[in-house]
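Undergrad: With the input below, show me the fold.
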Amino acid sequence: MAENKVVVVGSINMDLVASSPRLPAPGETILGTSFTTTPGGKGANQAIAAAKAGADVAFVGAVGDDTFALDLRQALVEAEVDAEGLREVSGASGIAVITVDGDGQNSIVVVAGANDRVTALTDDELRAVADADVLLCQLEIPLDTVTAAAHHAARSDTTVVLNPSPAQTLPPELLESVDVLIVNETEEGQLGADALAAVPHVVTTLGAAGARYRGPDGDRLTVDSPIVDAVDTTGAGDAFAGALASAWSRGPRDALTFACAAGALTATRPGASAASPTRREIDALLAANH
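TA: Have a look, this model is predicted:
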């Protein structure tokens, strides 16, 4: 049985992933050890993670008319994400160029492509947002689209979860519609205290140290992450966000615990969306750590 009905309005990219012993310095060329192409984009990654974690998920976004588009759509379908809202536009799909070092750390360059063409939502897409339990958004599509989707969700009593990445200044008209903000420690510092204070629920991911939570009444808690051997941290944050959206109805402590386990498992595997775990795998890891 699905945890929540989640709609993701966000980005979808083809990830071009090169592995190397270390990350190159500026101006330096080094020899890599492998290269793969894998579907990604923060929106699609989080949608797939939420679906694999047990949610009923629909995705709204855009691909180009290039050779990547079919594979990107197929990745959503194979994860049982409803892809009816995936538009095809002229031009290139979004891409991300990712370098992963021997310790699992990464550097990423994103080129938006078709993601910049995700503009006003259709009537069907607006109805999907209104009917969902959770709207999950990021900032790899136009900010006006995210703001409009969040406003519509807030008017429809749909919980709005925002992962403001890549970090940028958030306008008050967006913040007033957000229920849950998911940030890492860097993004937390970049957004500033005023932005964080404007949102009822703030979740800060701490990498291998887990995550912390601040609620509307000032209540706070910290959840540890299961200890794992990290291989590639590329998709861990997105897996965390998708799993959190999936489990938010359980309450903050259980949702954070579930999301930390999802992020930890993702870091044990190469890739982004393909590395996100199933609900059964998450539950098994949590059972093993009790």
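
Undergrad: hey, let's count contacts and neighbours off CA atoms from now on
TA: OK.

Undergrad: My guess is A198 contacts L175. True?
TA: Yes - A198 is within contact range of L175, at 6.4 Å (criterion: CA atoms under 8 Å).

Undergrad: quick one: which of those two has more around it?
TA: Legend: neighbour count by other CA atoms under 10 Å for A198 and L175, higher for L175 (22 against 17).

Undergrad: what ranges do the helices span in the stretch 151-290 of the chain?
TA: Assigned by DSSP state H, counting those that start in this stretch, the stretch 151-290 of the chain shows helices spanning 172-175, 185-191, 193-197, 236-247, 252-266, 279-288.

Undergrad: Contacts for the fourth one, please.
TA: Residues from elsewhere that reach helix 236-247, judged by CA atoms under 8 Å, 6 or more residues apart in numbering: 3-6, 42, 45-51, 53-55, 134, 136, 161, 163, 182, 205, 254-256, 258-267, 272-273, 276-277.

Undergrad: For ChimeraX, write the selection for the buried entries among these.
TA: Provided next is the ChimeraX selection string for whichever of these are buried by 16 or more other CA atoms under 10 Å:
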select :3,4,5,6,42,45,46,47,48,49,50,51,53,54,55,134,136,161,163,182,205,255,256,258,259,260,261,262,263,264,265,266,267,272,273,276,277
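
Undergrad: and for comparison, fold this next one:
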Amino acid sequence: MENRKKILVIGSSNTDMVVQTSHFPKPGQTVLGGKFMMNAGGKGANQAVAAARLDGLVRLIAKLGQDIFATEALSGFRKEGIDITYLRQTFEYASGVALITVAENGENEIVVASGANMDLKPADISNEAFEEVGLVMMQCEIPLETISYVADICSRKGIPVLLNPAPATSLPESLLSRLFMITPNETETEVMTGIYPGNPKDMERAAHWFLNQGVQNVLITLGKQGVYWQNKTQKGMVPAVQVQAVDTTGAGDVFNGALAQAVVEGCSLPAACQFAVKAAAIAVTRLGAQTAAPFRNEIV
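TA: Predicted structure coming up:
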């Protein structure tokens, strides 16, 4: 067990404030919602928890404020067995918060106040945090400068980088060329490549765009359809597990956390996708983000 490689997650931590409602309000409209929940969230934290629950050895670098949201988040990370030795806190910004509306069909709308997340600077990244790490996983809810800085460190150390490019943004080739794996969804793929992956031909075209930028492995997540994967020698499609969705919040994060764990365990790309798809399918049948992440014994 001591020789297992760690997953280093560098990203955001938010508190999700969730309201269930029958439908999304139109501009200027007030809708009376139902149940209110306050859950731990943020893409970085979600992915860290997802990997940890699947038997991953996870280390998390994030930045929190000095407030009640930070206190709750830290308690949650410790409970999940996540190494937070290198996590930072600041008095200058509040901890990140996300306002989430969940409709009856399971779809969601999210507005994020990033707070301390966007103050996670290269100077906050300790070199010691990369010790015994087999994979670094990041998202785009922290500054691009920090993402690029970490990718450069990993390139020098020979550590593979998995980037979940969410929320959607354009990224420089200097960063893309350092990525072992990228996992955009359909919207993110279109923003980055100009190609909407609505059919197999366009999925392949979009994947080629990433490969031509230097990314080694491309996984385009397609919601209910599953995931399309491609590298320079292989390509394929892994179908989604069909379930009745209750809440899709955090499903992509569970997919990425599970994917990271499968990669660290040495799974092939198709097998890693299958494992991640199963984990995400369980997550969408539950409310919340981190709270919905399955444990290893639930995936069969």
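
Undergrad: Any idea what the TM-score comes out to?
TA: Overlay of the two chains. TM-score (TM-score structural alignment, normalised by the length of structure 1): 0.93; 281 aligned residues with a CA RMSD of 1.5 Å.

Undergrad: For N163 of structure 1, list the residues it contacts.
TA: N163 of structure 1 touches L136, C137, Q138, L139, L181, I182, V183, A241, counting by CA under 8 Å, 6+ apart.

Undergrad: My error: substitute M17 of structure 2 in the last question.
TA: By CA under 8 Å, 6+ apart, M17 of structure 2 lies in contact with F36, M37, M38, N39, V97, A98, L99, I100.

Undergrad: Kindly report the same for V81 of structure 1.
TA: Contact analysis of V81 of structure 1 by CA under 8 Å, 6+ apart lists A47, I48, A51, D56, V57, A58, F59.

Undergrad: So it versus A167 of structure 1, what's the distance?
TA: Note on V81 of structure 1: its distance to A167 of structure 1, by CA to CA, to the nearest Å, is 26 Å.

Undergrad: wait, isn't T189 of structure 2 in contact with I220?
TA: Yes - between T189 of structure 2 and I220 there is a contact under CA under 8 Å: 7.3 Å.

Undergrad: Can you tell me the SS state at the residue lying closest to T37 of structure 1 once chain neighbours are set aside?
TA: Setting aside the residues directly before and after it, T37 of structure 1 is nearest to L16 in space (CA to CA, 6 or more residues apart in numbering), at 4.7 Å. Here L16 of structure 1 takes the strand state, with states given by DSSP: H, G, I helix; E, B strand; the rest coil.

Undergrad: which position in structure 2 aligns with L16 of structure 1?
TA: Using TM-score structural alignment as the criterion, L16 of structure 1 maps onto M17 of structure 2.

Undergrad: quick one: the strands in the stretch 101-250 of structure 1?
TA: Counting by DSSP state E, counting those that start in this stretch, one finds strands in the stretch 101-250 of structure 1 at the ranges 106-111, 134-137, 159-162, 180-184, 201-205, 211-214, 220-223.

Undergrad: deepest of the ones you listed, which one?
TA: strand 134-137 (a mean of 29; mean count of other CA atoms under 10 Å).

Undergrad: Centre of the chain to it, how far?
TA: Computed by CA atoms, centre = their mean, to the nearest Å, the separation of strand 134-137 of structure 1 from the middle of its chain amounts to 10 Å.

Undergrad: how close does it sit to structure 2?
TA: Comparison of strand 134-137 of structure 1 with structure 2 after fitting gives an average deviation of 0.2 Å (mean CA distance after the TM-score superposition for structure 1).

Undergrad: So which residues make contact with that strand?
TA: 4-10, 43, 129, 146, 150, 153, 158-164, 245.

Undergrad: go on, stretch 213-228 of structure 1?
TA: So stretch 213-228 of structure 1 is contacted by 199-204, 208-212, 252-253, 256-257, 260-261, 264-265, 267-268, 285-286, 289 (CA under 8 Å, 6+ apart).
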